[in-house]
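Asks: for reference, the sequence and a predicted model appear below.
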Amino acid sequence: MHLKLGDEIRKYGIDEGDWKKVFSVFSHFPHISKAILFGSRVKGTYKPFSDVDIALVGEALSLTDLLHLKNEIDDLLLPYEFDFCIYKDLKNTEFKSHIDRRGVEVYDRSHWSIMLRTALLLSTCS
């Protein structure tokens, strides 16, 4: 899995601005350390209305977090259906292995906070 940001991330059929909105919501949830995109979006077989499959990584991540996250993502009114799962709770080892092999890390909390601090610094310098 490799972190994909910028121009590279557009190949998954989602606008970069929409990704930033989603990542901003992720940043409200301290238990989310990483997000891994998988499924048709990564395989390149997605259709315009294909769902966006994302495995969320975080040791303390709970179903309650997931429900609140889904509500916040729905409130963004984006033209995509997001399907989230909690990576540590997946029981099917073949499915986990597939995510490990084919998944693309699209969000990393530590990287995102560096990006936000840089953006804030640049905005105060102008």
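Replies: Thanks, I have the structure now.
Asks: okay, CA-based contacts and neighbour counts for the rest of this
Replies: Noted.
Asks: which helix or strand contains the spatially most central residue of the chain?
Replies: Residue closest to the average C-alpha location in the chain (Cα atoms, centre = their mean): A35, at 4.2 Å. Using DSSP states H and E, A35 maps to strand 34-38.
Asks: which residues does whichever helix or strand comes after that strand contact?
Replies: Using DSSP H and E, the helix or strand that follows strand 34-38 in sequence is helix 40-43. Residues outside helix 40-43 that contact it (Cα atoms under 8 Å, 6 or more residues apart in numbering) are Y12, G13, Y46, S50, V52, D53, R102, G103, V104.
Asks: quick one: contacts for the second one?
Replies: When the contact criterion is Cα under 8 Å, 6+ apart, the partners of G13 are R41, Y46, P48.
Asks: buried sites along the helix or strand hosting T124?
Replies: In the assignment (DSSP H and E), T124 maps to helix 109-125. Neighbour counts over helix 109-125 (16 or more other Cα atoms under 10 Å) mark R109, W112 as buried.
Asks: another structure for you, compare them:
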Amino acid sequence: MSDTLIIKNDLLSLSGLTERDLVTIKNIFYKYEDIKSVRIFGSRSNGTYHTGSDIDLAIMNEIVDKRTLFRLKGEFEESSLPYFVDVVIFSDLSNPVLSRHIVEEGLEIYHRDKK
């Protein structure tokens, strides 16, 4: 079994998301060439989610245009995902505890150069 498959299975198990949910998320980010890496964090990265938990995502780029973030949020609202999706830009965070949590406990859910 490949490392990619193991990681994907772990992500599905921890996050409570379906494979279809992951594909939807990745397809949305893929439309934006300037987005290179995204991490899922919070309850959906550590297995403590409950029914209706939102999906917390951090864009790990150094710089992301605010208009891109606005468009992304709109796409997630219009998507088939049955959850609220909260997207933040990692470099804009001012809370060091949250930043550390994303780095240490967040899981990469999208990377532009990986399948």
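Replies: Right, received. Where do you want to start? No experiment lies behind these values; they were computed from the predicted model shown.
Asks: TM-score for these two?
Replies: Scored against TM-score structural alignment, normalised by the length of the second structure, the superposed chains reach a TM-score of 0.86; 110 aligned residues with a Cα RMSD of 1.6 Å.
Asks: picking that back up, got the angle between the helix holding T124 of the first structure and strand 34-38?
Replies: Helix 109-125 of the first structure and strand 34-38 are oriented at 110 degrees to each other (axes from the mean of the first three to the mean of the last three Cα atoms, to 10 degrees).
Asks: tell me which strands and helices helix 109-125 of the first structure is in contact with?
Replies: Other helices and strands packing on helix 109-125 of the first structure, by 3 or more Cα pairs under 8 Å, 6 or more residues apart in numbering; DSSP states H and E, are helix 16-27.
Asks: superpose on the second structure and give me the mean offset of the helix it packs on.
Replies: If you overlay the two and look at helix 16-27 of the first structure, the average distance to its match in the second structure is 0.8 Å (mean Cα distance after the TM-score superposition for the first structure).
Asks: across to the second structure, which of the contacts of G13 of the first structure hold up?
Replies: Mapping those onto the second structure (both residues aligned by TM-score structural alignment, their matches' Cα atoms under 8 Å) leaves R41, Y46 still in contact.
Asks: got the contacts of G13 of the first structure as CSV, with neighbour count and distance to W112 of the first structure columns?
Replies: Below are the contacts of G13 of the first structure laid out as CSV (neighbours: other Cα atoms under 10 Å; distance: Cα to Cα, whole Å):
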residue, neighbour count, distance to W112 of the first structure
R41, 21, 21
Y46, 15, 26
P48, 9, 27
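Asks: quick one: the strands in the second structure?
Replies: 37-41, 55-59, 85-89, 107-111 (DSSP state E).
Asks: can I get these in JSON lines with distance to T4 of the second structure?
Replies: Formatted as JSON lines, the strands of the second structure follow (distance: least, Cα to Cα, whole Å):
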{"stretch": "strand 37-41", "distance to T4 of the second structure": "16"}
{"stretch": "strand 55-59", "distance to T4 of the second structure": "20"}
{"stretch": "strand 85-89", "distance to T4 of the second structure": "24"}
{"stretch": "strand 107-111", "distance to T4 of the second structure": "11"}
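Asks: identify the residue of the first structure aligned to D34 of the second structure.
Replies: D34 of the second structure maps onto H31 of the first structure when the alignment is built from TM-score structural alignment.
Asks: I figured that match was touching E59, is that so?
Replies: Yes. The criterion here is Cα atoms under 8 Å, and H31 of the first structure meets it with E59 at 7.1 Å.
Asks: the two: which has the busier surroundings?
Replies: H31 (17 against 13; other Cα atoms under 10 Å).
Asks: mind listing what the nearest residue to F29 of the second structure once chain neighbours are set aside touches?
Replies: Distances taken as Cα to Cα, 6 or more residues apart in numbering put I35 closest to F29 of the second structure, at 6.8 Å, once the chain neighbours are dropped. I35 of the second structure makes contact with F29, I59, N61, V64, R112, according to Cα under 8 Å, 6+ apart.
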